[in-house]
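A.B. asks: Sequence and predicted structure, then a few things I'm wondering about:
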Amino acid sequence: MNAPVKPIRSASPRTDVTAALVEGAGRIGYDQLPAPVVAATKRVLLDTLAVAWAAGDAAGVNAARALALRGAAGHASLWGHSGTRREPSAAAFFNGTLAAALDFDSLAGQVHADIVVAPAALAVAEQQRRSGRELIAALATGNELAIRLAAAMRTNRGFFHTSITGIFGATLAASRLRGLDASRTHDALGIALCQAGGTQQSHVEQRLTKRLQSAFAARDGVIAADLAALGITGPRAALEGPFGLFALFETGDPEQVLEGFGTRYLLEDTTLKRFPACGCSHAALQAAGELVARHGIGADDLERGEIVITPYMDRLVGGAFAPGANPQVAGQFNVRYGVAAILLRGSFGLPDITPEAVLDPAIRPIVNRLSVRVDETRTGTFAPADVIIETRDGRRLHHRVENLPGSPQAPLPEEEIYAKLVGSFTHGPSALTEARAEALIQRIERLEGVDDIATLFDQAR
């Protein structure tokens, strides 16, 4: 007979963190959101939609689409598929897959909150015929919760924080849009705990399940709200309990989630990605691009090169370049490939993560002349990174990037953000015309004026 399991003590002595969170979220409506938070919420939603729209032919998307289409018709749009609607959990799963597939989506702290929250919130908002103002409030509170949960964690044992925190943000947003009262929202967050999961093993093995984990969380957030609406009860101490999120997944301080909740918004510091690759590569990619632009070098000039990164970055992008099974994922999660692509082609964008580009025979010799060195003294997640190039004519060129490109410390220019939006909406099998892309961008920029979210994508059809 197994010995009884001893409860793990919560990092927080407070026993009502989840209840206080529900109460605080209930006081936040559109009118309580500061103007910069509204603007940030719309900007992140636009970025999420754009990179999802571009992902129609990414590996794994066809399987996600086939699964979604098996379900019953409903009221929630499958992004990029004119007139095709399914019930919300199926739509959230498919759209969550799209949003993550190109690894071009936004970063908030260490999590990709919106690729979980937006697919869930939009699907429920369409079903419930909610307004743009209601959607903005749900997105803001849902994203903020996911970001705060991750920020309060003190360890990173290998769980995929986007999934294990994102499901709570998706559940909160879906519960708001379903019109659940505080008690049932509280239950929904408990139901979310019972479904939470996600692992970085998919990252290190470069498997397609990496891009499905946010989709699972988006889908399950919708289901958690649905079950609570039907009367299913869930644990009440989902965050702070002896077997809650912080006790079982990552250690941290649940009370920190409440500090400034509703008055200070971490989502305002969301990073918009410059490159379609894991954020752990971006500082190195930026450094390589700076060297190419400054010194006019290319692949033919390379004698050897070294990329210096942190231990955490090495865990996700420092491994061997093995593109055979999943070329696109390998290209997105290998820093040597990314730097090699910049040396060979002068830049790193959506064309560089196609299977054809990753499997280009010209890339392997360049990758082989690049090495990765881990600086154990560095503790950063996404920066700093150094790229050192030794040229055939004897020069030694070095550049360091201290901050993640697109972050508040190194923001992208407005024209680059707009170019990314238009370029993504007009890319791939679901490509919009430039005029329709611009019309959709303008509609979301004026989202608070939309009376019925079910009409949101009319310009794209």
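C.D. replies: Good, I have the coordinates.
A.B. asks: switch to C-alpha atoms for all contacts and neighbour counts from now on
C.D. replies: Will do.
A.B. asks: what about the spatially closest residue to residue 171 that is not a sequence neighbour, how many residues close to it?
C.D. replies: Closest residue to residue 171 apart from its sequence neighbours, by CA to CA, 6 or more residues apart in numbering: residue 221 at 4.1 Å. By the criterion of other CA atoms under 10 Å, residue 221 has 36 neighbours.
A.B. asks: tell me which element residue 221 falls in.
C.D. replies: Applying DSSP states H and E as the criterion places residue 221 in helix 213-229.
A.B. asks: Packing partners of that helix?
C.D. replies: Contacts defined by 3 or more CA pairs under 8 Å, 6 or more residues apart in numbering; DSSP states H and E place helix 213-229 against helix 88-101, helix 114-128, helix 161-178, helix 182-193.
A.B. asks: Give me the angle between the third one and helix 88-101.
C.D. replies: Orientation check (axes from the mean of the first three to the mean of the last three CA atoms, to 10 degrees): helix 161-178 against helix 88-101 gives 140 degrees.
A.B. asks: Structure two is appended below for comparative analysis:
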Amino acid sequence: MTLDKNITDALAAYIIDSQQKEFDSEVVHKFKRALMDYVCAAITGSNMPVPNSLLEYLKQIDSSEISSVTGKSMKLSPLNAALVNGTSAHSLDFDDGHTHGSIHIGTVVFPAIFAVAEQYSSSQEEFIKAAIIGYEIAGRLSAALHPNVWKRGYHNTPVIGIFGATAAVCVLLKANKEQILDALGHAGSFSGGLFEFLGEGADIKRIHPGKAARDAILSAELALKGITGPKKVFEGKNGFVRAFADNNINLERLYLGLHTEYEISKIYFKPYPCCRHLHGPIDGTLELLTLNQIDVNNIDRIEVGTYKVGANHKHKEVNHLLDAQMSIPCAVALALVYGEVSINTFEDSKVQSEQVQNLINKVDVTADERCEESYPKHRPAIITITMKDGTEYRQYVEDPKGESNYPLTDKELEAKFVNNCLGILTKDEVDQVLNAIWTFENLENLDVFYINSSLQTK
């Protein structure tokens, strides 16, 4: 196909133009919701094994003490703080996402701008604009390129997320258009992340957002130092679209509603700490339990139909937390046995219980034609439970709870924050952070979000 010859220039121009406008209160409210969900994910994930191991390594080589590490009483360089915080926020698979682009944006954009904003004492107004613009670039690019990047074995979150975070950092650094073009060019060379973690329980998946956040800062800083990058990184003969998507991009989606619609309004928030492809099957299963008297011990088989991308998450061998969080059979079995899916539900003792393991082996996941036709506009799933006596229960889910058209309310989002952060933070600290989020534009500074410097974590 013939590519638009001006993709990179058009996006750079958008980044410049958007800094001059005032975003309306509705868009700023969406920013606050995204911020709350990110901070929740970063705090709850900060004590998980992968970010802790990463931090132990970085402490040995980094004594710069510039940018805060969420949940820890210490600071690192902006690059390394972004790396750790992005990893923490993705360590429980509790972070926000964007269905059209199959990408986690918040865990790439927010770690990068928090680290840079602390270094340069950025204003609240600059921070808000940086976040909204970062979501815009990552959301539009990923939606225009999905599922083409995924089909080639790449993970959209680090591969495309880096461009959103780079744009956001450029806003904070007050980069001009030429520097933005260079920064996006650098991001194209730093872009990377394979989907090979799926089904292996490989820890590297947790690090993907942090890696992209770190490299986004580096991409922007190098550009401001005068190091040049390719000015047509997306559309060039050997550019990103060719290398990562085999020259397949939906240009109509890329530019649709530019300047009038905002991708930060299209993200979802997770009620369950696991891969988003599992949420439709979970919702359907829990709905069946609510509507019917189902004896899980008398289930003969369970069939889950969903779209092709989601159907890849059908593995039944679950030996690690990540395996469980990426497996539809495991999620459905846990929902049936425990009647809920929470952080505690994914404890290894529960996953490995005889009852759960027996049910996992009864779940078959297939690609359903009806569901495939709806994706990625929707994330549908069809759950059919057949009992040993032949009784059949079926539930169709068009979109799981948390999508922009079926959102978590502000109170539900607050409840997610409180339920998961309380115990890591005190009640007063939780209230302090929530108040700061809802009054963000009126804060004197951002210190409350640098958890280690103003709050004492438990």
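C.D. replies: Sure, I can see it. Owing to the predicted nature of the structure, the values given are computational and were not obtained by experimental measurement.
A.B. asks: so what number do they get for TM-score?
C.D. replies: For this chain pair, the superposition-based TM-score is 0.91 by TM-score structural alignment, normalised by the length of the second structure; 443 aligned residues with a CA RMSD of 2.0 Å.
A.B. asks: returning to what we had before: residue 299 of the first structure: which of the helices and strands packed on helix 213-229 of the first structure is closest?
C.D. replies: helix 88-101 (28.2 Å; CA to CA).
A.B. asks: Can you tell me what sits against the closest one?
C.D. replies: 48-49, 51-53, 55-56, 58-59, 61, 64-65, 67-68, 71, 74-79, 85, 105, 115-116, 119-120, 123-124, 127, 211-212, 214-216, 218-220, 222-223 (CA atoms under 8 Å, 6 or more residues apart in numbering).
A.B. asks: hmm, back to that, could you give the residue range in the second structure aligned to the helix holding residue 221 of the first structure?
C.D. replies: The aligned range for helix 213-229 of the first structure in the second structure is 208-224, by TM-score structural alignment.
A.B. asks: That stretch vs the first structure, mean deviation?
C.D. replies: For stretch 208-224 of the second structure, the mean distance to aligned residues of the first structure following superposition is 1.1 Å (mean CA distance after the TM-score superposition for the first structure).
A.B. asks: mind listing the strands for the second structure?
C.D. replies: Taking DSSP state E as the criterion, the second structure contains strands spanning 67-68, 75-76, 299-306, 363-367, 381-387, 392-397.
A.B. asks: mind checking what residue 129 of the second structure lines up with in the first structure?
C.D. replies: By TM-score structural alignment, residue 129 of the second structure lines up with residue 137.
A.B. asks: How about its match, nearest residue that isn't a chain neighbour?
C.D. replies: Ranked by CA to CA, 6+ apart and with sequence neighbours excluded, the top spatial neighbour of residue 137 of the first structure is residue 30, at 5.0 Å.
A.B. asks: So the one you found is in contact with residue 136, correct?
C.D. replies: Yes - contact criterion CA atoms under 8 Å: residue 30 of the first structure and residue 136 qualify, at 6.9 Å.
A.B. asks: which of those two has more neighbours?
C.D. replies: Per other CA under 10 Å, whichever of residue 30 of the first structure and residue 136 has more neighbours is residue 136, with 26 against 18.
A.B. asks: From residue 425 of the first structure, how far off is the more buried one?
C.D. replies: 21 Å (CA to CA, to the nearest Å).
A.B. asks: Let me see the residues that make contact with stretch 441-455 of the second structure.
C.D. replies: Residues outside stretch 441-455 of the second structure that contact it (CA under 8 Å, 6+ apart) are 68-74, 118, 123-125, 429, 432-433, 436, 457.
A.B. asks: Nice, that's everything, thank you.
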